[in-house]
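S.K.: Just to be clear, the model below is a prediction. Sequence and coordinates:
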Amino acid sequence: MEKEILSQYYIFLILIPILCGTVARYITLVVDYRQYPSYPNGYLIHLVAGFISSGIGAIAIPAILERNFEAITFLVLATEQFREVRKIEKESLQDLDNVEHVFRGEAYIDGIAKTFEARNYLSLLVSFLTSLTMHLVPHNIILINILSGILAGGIIFYILKNFSKGKSIGDIAQVKLAKITVKNSELYVDDIFVTNHLGTDRARNLVKDGGMAAIIYPNERHFNRIIDHHGQRQAIIFEACRMLGLKRYHYTKCDYETGRVAVMLVPIIYNEGSFIETIKKTPLLESIKKSSSLMKSNLNK
């Protein structure tokens, strides 16, 4: 009887960490307004990858305790395969860019690909620390041991999720609706000159009657370095066009004197609230983040 209980316990030592890691991957695999990854195929691919990474984390501790160093070498090699996740995601998104009305851009694609790679490591770490806790806690009461492992997995998941959580445009800037003005062939968003390529009456009427515009006001002057980055502006206009559809024109323009950025498009669905919220929720790209400590120290002198 004791052998049966012990054998069941060893099964739990593997299954519980795998379950915790897979659940952690599912929680982070949320289809938001950007609708990526698509479902159900996108869900299936990433959940299976999360399950595999959780399995790697779950068997690491038993392999070490059994001094099965060949298994440890195999685990290290298996984690190398997660880099392929980033490569596959990047290639897939680049292929999709060819059929979009507006490009995501290389910087945005790179950020998305890195995120999916990192989330597999998150599953691995949650599973690993759940397994480690279950091995460290005394085995006298199996239920307490299992609950301790789940609690440890939940805590590390909360810490890692908040640590890896990125910021969005709304965290560093204010976004407000703006007035579109067309003077001859010139387009203005409030007082910001955008373009002079509206050479026909049809184009001018289309922009005046169906255009929508907003201005992004950075909360601090140095934030305009981020907002004005070509990759970041491309991500903003992509998300806006993806949400509302694009009938014809789209522009972004920076006013370098004030750091404001104008965003304008002629959408298929005219919804000002969704337009503003989409811009606010556009993620800040990791590849363009810069430290402002040096600038602030020089300004304070």
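M.R.: Noted; the coordinates are in hand. Numbers count the residues shown, from 1 in each chain.

S.K.: Going by C-alpha atoms from here, please, whenever you check contacts or count neighbours.
M.R.: Noted.

S.K.: I figured Leu125 hits Ala58, correct?
M.R.: No - assessed by Cα atoms under 8 Å, Leu125 is found out of contact with Ala58, at 9.2 Å.

S.K.: Second structure follows, compare the two:
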Amino acid sequence: MKDSLISHEHLVMIVTSVIVGTLARLLTIKEDYRQYPSYPNGYLIHLLTGFVSAAIGAVAIPALMTKNFIAVTFLTAAAQQFRDVRKSERESLKDLEHTEYAYRGDAYIDGIAKTFESRNYFALIVALITAITMQLIDSKTTWINVLAGTLVGLIVFYLLKRFSKGKTIGDIAEVEQGTVEVRESELYVDGMYVSNLLGSDHASKLFETEGLAVIIKPHENHLRITLDNFGQRQAALFEATRALGLKRYHFTRRDFENGRIVITLVPIINDIDRLIEAVKKTPLLESTKKSKAVMNTNLVGKK
């Protein structure tokens, strides 16, 4: 009967690893300027999936040490579980598309879903490394094992977070206030034609008095490839409307001559600083990223 019970050392290892792994997931759940995930239901769902992920990583080492190799095979189920998290997140966001001020777009939704999937891997890896560290230290003093495992686990979490941190529009471009101008029924921003859909006097007056606009200027010419992408511009427009609300009308337009991007709208909250900040913090989508160094290398290789 005693042989079937888990040892005190392994119990401490599992509990410590689960706590550290779950903490890693908790630290990546933050209600930022995008207001997502929502509180409290969104927090609870992602925290529980993080707990499960941490538990999977935490029991792997004790299972190996007790030669319970069959128990380790459930690690293969973790990948499927994380894929299901991504799938459910994608479906949930797509279901909400028609309720938003502006569409997120498929590219942005895919990026968000992948982010939540990867954060569950954070919990698993951190819990696994914590357990491995405690097993390697193997001190007779329990608190030394716990302290060492926790410290190494948090260091690994910090490195993973730094490695996975993506860039934003503000990292590759300048975002400045644009001057809104209405000429008859046509809308211009900094002299750049945007739309001719302002057919009524009311619409023209509304944009003249309450319209806001920002101009996005890429730091380098090759960055236009990223900013000109429709999915990237749609993501920026979504963040703008999400931050300020939308009273009426929203447009995004490209300037093919110099690479400028215009985001303009009539918001509920008239705050240009908040608009600039929202656009700056819009994440760069994975589907739009291009490495100039790799592209140059490939070109040289072909020559």
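M.R.: Good, I have the coordinates. Model, not experiment: these values are computed from the prediction.

S.K.: hmm, back to that, so which of Leu125 and Ala58 of the first structure has more stuff around it?
M.R.: Between Leu125 of the first structure and Ala58, counted using other Cα atoms under 10 Å, the more crowded position is Ala58 (29 against 23).

S.K.: my guess is the more buried one is in a strand, correct?
M.R.: No - counting by DSSP: H, G, I helix; E, B strand; the rest coil, one finds Ala58 of the first structure to be helix, located in no strand.

S.K.: give the contact list for it.
M.R.: Leu13, Ile14, Leu15, Pro17, Ile18, Leu124, Ser127, Phe128, Thr130, Ser131 (Cα atoms under 8 Å, 6 or more residues apart in numbering).

S.K.: Roughly how far does it sit from Phe157 of the first structure?
M.R.: Between Ala58 of the first structure and Phe157 of the first structure the computed distance is 15 Å (Cα to Cα, to the nearest Å).

S.K.: ditto for Gly211 of the first structure
M.R.: Between Gly211 of the first structure and Phe157 of the first structure the computed distance is 44 Å (Cα to Cα).

S.K.: His229 of the first structure: which of the contacts of Ala58 of the first structure is nearest?
M.R.: His229 of the first structure lies nearest to Leu124 out of the contacts of Ala58 of the first structure, by Cα to Cα, at 34.0 Å.

S.K.: To which residue of the second structure is that closest one aligned?
M.R.: For Leu124 of the first structure, the aligned position in the second structure is Leu124, judged by TM-score structural alignment.

S.K.: Sticking with its match, tell me its helix or strand.
M.R.: Using DSSP states H and E, Leu124 of the second structure sits within helix 106-137.

S.K.: do the same with Glu181 of the second structure
M.R.: Applying DSSP H and E as the criterion places Glu181 of the second structure in strand 180-183.

S.K.: Can you name every helix or strand that that strand contacts?
M.R.: Helices and strands touching strand 180-183 of the second structure, by 3 or more Cα pairs under 8 Å, 6 or more residues apart in numbering; DSSP states H and E, are strand 186-189, helix 201-210.

S.K.: just the strands in the first structure please.
M.R.: 173-177, 180-183, 186-189, 192-195, 212-218, 250-255, 260-265 (DSSP state E).

S.K.: Would you format those strands as JSON lines with distance to Gly50 of the first structure and mean neighbour count included?
M.R.: Converted to JSON lines, these look like this (distance: least, Cα to Cα, whole Å; neighbours: other Cα atoms under 10 Å):
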{"stretch": "strand 173-177", "distance to Gly50 of the first structure": "34", "mean neighbour count": "18"}
{"stretch": "strand 180-183", "distance to Gly50 of the first structure": "47", "mean neighbour count": "16"}
{"stretch": "strand 186-189", "distance to Gly50 of the first structure": "45", "mean neighbour count": "20"}
{"stretch": "strand 192-195", "distance to Gly50 of the first structure": "45", "mean neighbour count": "17"}
{"stretch": "strand 212-218", "distance to Gly50 of the first structure": "37", "mean neighbour count": "23"}
{"stretch": "strand 250-255", "distance to Gly50 of the first structure": "38", "mean neighbour count": "18"}
{"stretch": "strand 260-265", "distance to Gly50 of the first structure": "38", "mean neighbour count": "24"}
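
S.K.: TSV for the ones you listed, including distance to Gln8 of the first structure?
M.R.: What follows is these, written out as TSV (distance: least, Cα to Cα, whole Å):
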stretch	distance to Gln8 of the first structure
strand 173-177	54
strand 180-183	69
strand 186-189	68
strand 192-195	68
strand 212-218	58
strand 250-255	61
strand 260-265	60
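
S.K.: To Gly105 of the first structure, which of the ones you listed lies closest?
M.R.: Closest approach to Gly105 of the first structure among the strands of the first structure (Cα to Cα): strand 250-255, 14.2 Å.

S.K.: residues in the second structure aligned with the closest one?
M.R.: Going by TM-score structural alignment: strand 250-255 of the first structure matches residues 250-255.

S.K.: Would you mind pulling the contact partners of the matching stretch?
M.R.: For stretch 250-255 of the second structure, contacts defined as Cα under 8 Å, 6+ apart pick out 192, 194-195, 228, 233-234, 237, 260-266.

S.K.: Now Val156 of the second structure: closest residue in space, sequence neighbours ignored.
M.R.: Using Cα to Cα, 6 or more residues apart in numbering and skipping the chain neighbours, the partner closest in space to Val156 of the second structure is Val126 (6.4 Å).

S.K.: Count the neighbours of that neighbour for me.
M.R.: 34.

S.K.: close enough to count as contact, it and Leu154?
M.R.: Yes - counting by Cα under 8 Å, Val126 of the second structure touches Leu154, with 7.3 Å between them.

S.K.: which neighbours do these two share?
M.R.: Val20, Ala24.

S.K.: chain center to stretch 132-139 of the second structure: distance?
M.R.: Here stretch 132-139 of the second structure is found 34 Å from its chain centre; the criterion is Cα atoms, centre = their mean, to the nearest Å.

S.K.: ok, now how distant is the residue nearest to Ser17 of the second structure when sequence neighbours are not counted from Gly50 of the second structure?
M.R.: Leaving aside its chain neighbours, Ser17 of the second structure sits nearest to Ala127 (4.5 Å; criterion: Cα to Cα, 6+ apart). Taking Cα to Cα as the measure, Ala127 of the second structure falls 10 Å from Gly50 of the second structure.

S.K.: list the contacts for Ala113 of the first structure?
M.R.: Going by Cα under 8 Å, 6+ apart, Ala113 of the first structure touches Val85, Arg86, Lys87, Glu89, Lys90.
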